[in-house]
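*Asks:* Sequence and computational prediction follow.
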Amino acid sequence: MVLFSSGRIMLLSQLPIVMRESLHAPLQLTGLALALSPLCELVLMPAMAFAALRWGRGTVFLAGGAASVAYYGGLVVVTTPAQLLLLQIGYALFGAATVMVGIDLAQRLMVGRAGRATSIYLSHENVAAINGSLVATVSVATLGPQVGFLVPATLCLVALASATWAFTRHPEAFDLRRGPPRVRRP
């Protein structure tokens, strides 16, 4: 999740610059672009919960991870504000799928300690903020504000490959349809 989320800080710092300098979009459109993904996530979270019940957690999580790879890769080549807004809607799939499934996985792996599991899971945002700040500093300085998004795209690709490996090695742990893992009592 740290790798998947590390581009979010770069997104907040560089998206207004990309919109203004590269896409020549009006400044008012920046607020809409930044708000679009969170608004769409609210609608998509229940849909992702339904999809996880139907196709399994791993599938939904990986779909969200693939959406993040496509998003950051798309930011490198986007040429119009309309394309950017479509990318923002697609990026909502990442947030809706990974957060919903990630919290559920954390709670199932720490049965009986759901609050602690959720706190540990959500702390990835703090680590991602630190990592994302470093990524943004280095990639923007060397590649520029738009092409610099190749770095988070690559990080997301590594995270997607790692998640795919974990989910294929342990499919039973990532499928909501199988029920919670059994707790062994001493």
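*Replies:* Nice, thanks for sending it over. Numbers count the residues shown, from 1 in each chain.
*Asks:* going forward, measure contacts and count neighbours with C-alpha atoms only.
*Replies:* Will do.
*Asks:* Just the helices from this protein, written as ranges.
*Replies:* Using DSSP state H, the helices of the chain run over 2-5, 7-17, 28-55, 57-77, 81-109, 114-122, 124-143, 150-169.
*Asks:* In terms of secondary structure, what does the fourth one contact?
*Replies:* Put plainly, it is helix 57-77. helix 28-55, helix 81-109, helix 150-169 (3 or more Cα pairs under 8 Å, 6 or more residues apart in numbering; DSSP states H and E).
*Asks:* what about 10 Å?
*Replies:* For helix 57-77, the packing partners by 3 or more Cα pairs under 10 Å, 6 or more residues apart in numbering; DSSP states H and E come out as helix 2-5, helix 7-17, helix 28-55, helix 81-109, helix 150-169.
*Asks:* Need the helices of the chain in a markdown table (columns: mean neighbour count and distance to residue 175).
*Replies:* What follows is these, written out as a markdown table (neighbours: other Cα atoms under 10 Å; distance: least, Cα to Cα, whole Å):
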| stretch | mean neighbour count | distance to residue 175 |
| --- | --- | --- |
| helix 2-5 | 23 | 21 |
| helix 7-17 | 19 | 28 |
| helix 28-55 | 16 | 8 |
| helix 57-77 | 23 | 5 |
| helix 81-109 | 21 | 10 |
| helix 114-122 | 16 | 18 |
| helix 124-143 | 17 | 22 |
| helix 150-169 | 18 | 9 |
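*Asks:* let's bring in a second model and compare:
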Amino acid sequence: DMFSSVLRAQFSLAWVIGPPIAFALAIGYGFEVMYLASALAYLICAFVVWRWLPSLPLPTPNSEVERVSSWRDPSVRALFIASTLMWTCNSMYLINMPLYITRELGLEEKLAGVLMGTAAALEIPFMLLAGYYTQRFGKRPMMLVAVLAGVGFYAGLVTLSSQSALIALQLLNAIFIGIVAGIGMSYFQDLMPGRAGVATTLFANSIRTGSIMAGAIAGTVAEIWSFHGVFMVATALALAALGACWRVPNV
């Protein structure tokens, strides 16, 4: 769990340092230099993988593990639904937030970058804390804390509209995403012993499914209702995720 949390924290760290570097390169030297720098970063990553990462043998299939449909397990099914709903809410926020703060609230465009950067920076300590406290209390209490923070975050977006309030709300957003991203995959793996590959795929599919649902929901609600209404729907979905998460056993 701690390893997964540390690994996921590196993604958030990249979100903190990446955009400012890209902005500085684009403004100072142009987009060509920025994309060349990105290509160079990929080459460095390829060299690191080739030079230092070990080659691991393929795991031996365990014939004793019963090959049954994961969807038949009510615990796995509830966790998949909860995870999908949580990622749906997060994707709806990312899609909707820049347009909401500029078109409906009339705030500065750069605030969108500030909010994303603040959330990414705050996610890092909560990912690390999630890995630590999961070892003490188990995954279910931590996931419930995460979803409760998510409910508070989206409810706050519905009721608050000032710049300072939106920045302060990123603390709840960081708790929400930091814990879900930090322990979500290992939660699936613990519920499906001996089927780590299937568990990892389920978690990844919950993220993809959530992104697909978010695009359809956010676009439809914004078109028919408003950008503000998208956050009302996200609050309802977060509450539904809380109900689904409540049915998952603690491991």
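*Replies:* Sure thing, it's come through. This structure is a prediction, so every number in the text was calculated from the model and none was measured.
*Asks:* Report the TM-score for the pair.
*Replies:* Overlay of the two chains. TM-score (TM-score structural alignment, normalised by the length of structure 1): 0.82; 169 aligned residues with a Cα RMSD of 1.7 Å.
*Asks:* With distance to residue 62 of structure 1 added, can I get the helices and strands packed on helix 57-77 of structure 1 in CSV?
*Replies:* CSV is the format used below for the helices and strands packed on helix 57-77 of structure 1 (distance: least, Cα to Cα, whole Å):
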stretch, distance to residue 62 of structure 1
helix 2-5, 11
helix 7-17, 17
helix 28-55, 11
helix 81-109, 8
helix 150-169, 7
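*Asks:* Go through the ones you listed and name the closest to residue 130 of structure 1.
*Replies:* Residue 130 of structure 1 sits nearest to helix 7-17 of all those, at 8.5 Å, using Cα to Cα.
*Asks:* Check how far the closest one sits from its aligned residues in structure 2, on average.
*Replies:* After superposition onto structure 2, helix 7-17 of structure 1 sits on average 1.8 Å from its aligned residues (mean Cα distance after the TM-score superposition for structure 1).
*Asks:* Could you point out the residues of structure 2 onto which that helix aligns?
*Replies:* Counting by TM-score structural alignment, helix 7-17 of structure 1 lines up with residues 89-99 of structure 2.
*Asks:* same thing with stretch 140-160 of structure 1?
*Replies:* With TM-score structural alignment as the criterion, stretch 140-160 of structure 1 aligns to 222-242.
*Asks:* Off-centre distance for that stretch?
*Replies:* Averaging C-alpha positions (Cα atoms, centre = their mean, to the nearest Å) puts stretch 222-242 of structure 2 17 Å from its chain's average.
*Asks:* try stretch 77-95 of structure 1
*Replies:* Using Cα atoms, centre = their mean, the offset of stretch 77-95 of structure 1 from its chain centre is 13 Å.
*Asks:* before we move on, what about stretch 21-40 of structure 2?
*Replies:* Taking Cα atoms, centre = their mean, one finds stretch 21-40 of structure 2 lying 27 Å from the centre of the chain it belongs to.
*Asks:* do the same with stretch 70-84 of structure 1
*Replies:* Distance of stretch 70-84 of structure 1 from the chain centroid (Cα atoms, centre = their mean) equals 16 Å.
*Asks:* Let's see the distance spanning it from one end to the other.
*Replies:* 12 Å (Cα to Cα, to the nearest Å).
*Asks:* how about that stretch, which residues of structure 2 does it hit?
*Replies:* Counting by TM-score structural alignment, stretch 70-84 of structure 1 falls onto residues 152-166 of structure 2.
*Asks:* what's the nearest residue to the residue nearest the centre of structure 1 if we skip its chain neighbours?
*Replies:* The structure's structure 1 has its C-alpha centroid closest to residue 94; by Cα atoms, centre = their mean the separation is 4.1 Å. Excluding the flanking residues, the one nearest residue 94 of structure 1 by Cα to Cα, 6 or more residues apart in numbering is residue 64, at 3.9 Å.
*Asks:* can you pull the contacts of the one you found?
*Replies:* Taking Cα atoms under 10 Å, 6 or more residues apart in numbering, we find residue 64 of structure 1 in contact with 4, 48, 58, 70, 90-99, 101, 160.
*Asks:* And the residues you listed, which is closest to residue 139 of structure 1?
*Replies:* Of all the contacts of residue 64 of structure 1, residue 4 has the smallest distance to residue 139 of structure 1: 16.1 Å, by Cα to Cα.
*Asks:* mind checking how far the closest one is from residue 24 of structure 1?
*Replies:* For residue 4 of structure 1, the distance to residue 24 of structure 1 equals 28 Å [Cα to Cα].
*Asks:* just residue 121 of structure 1 next, same as before
*Replies:* 38 Å.
*Asks:* now do residue 133 of structure 1
*Replies:* Using Cα to Cα, we find residue 133 of structure 1 at a distance of 25 Å from residue 24 of structure 1.
*Asks:* Provide a list of residues in contact with the equivalent of residue 175 of structure 2 over in structure 1.
*Replies:* Residue correspondence to structure 1 (TM-score structural alignment): residue 175 of structure 2 is matched to residue 93. Taking Cα under 10 Å, 6+ apart as the criterion, residue 93 of structure 1 is in contact with 37-38, 40-41, 43-45, 47-48, 60-61, 63-68, 99.
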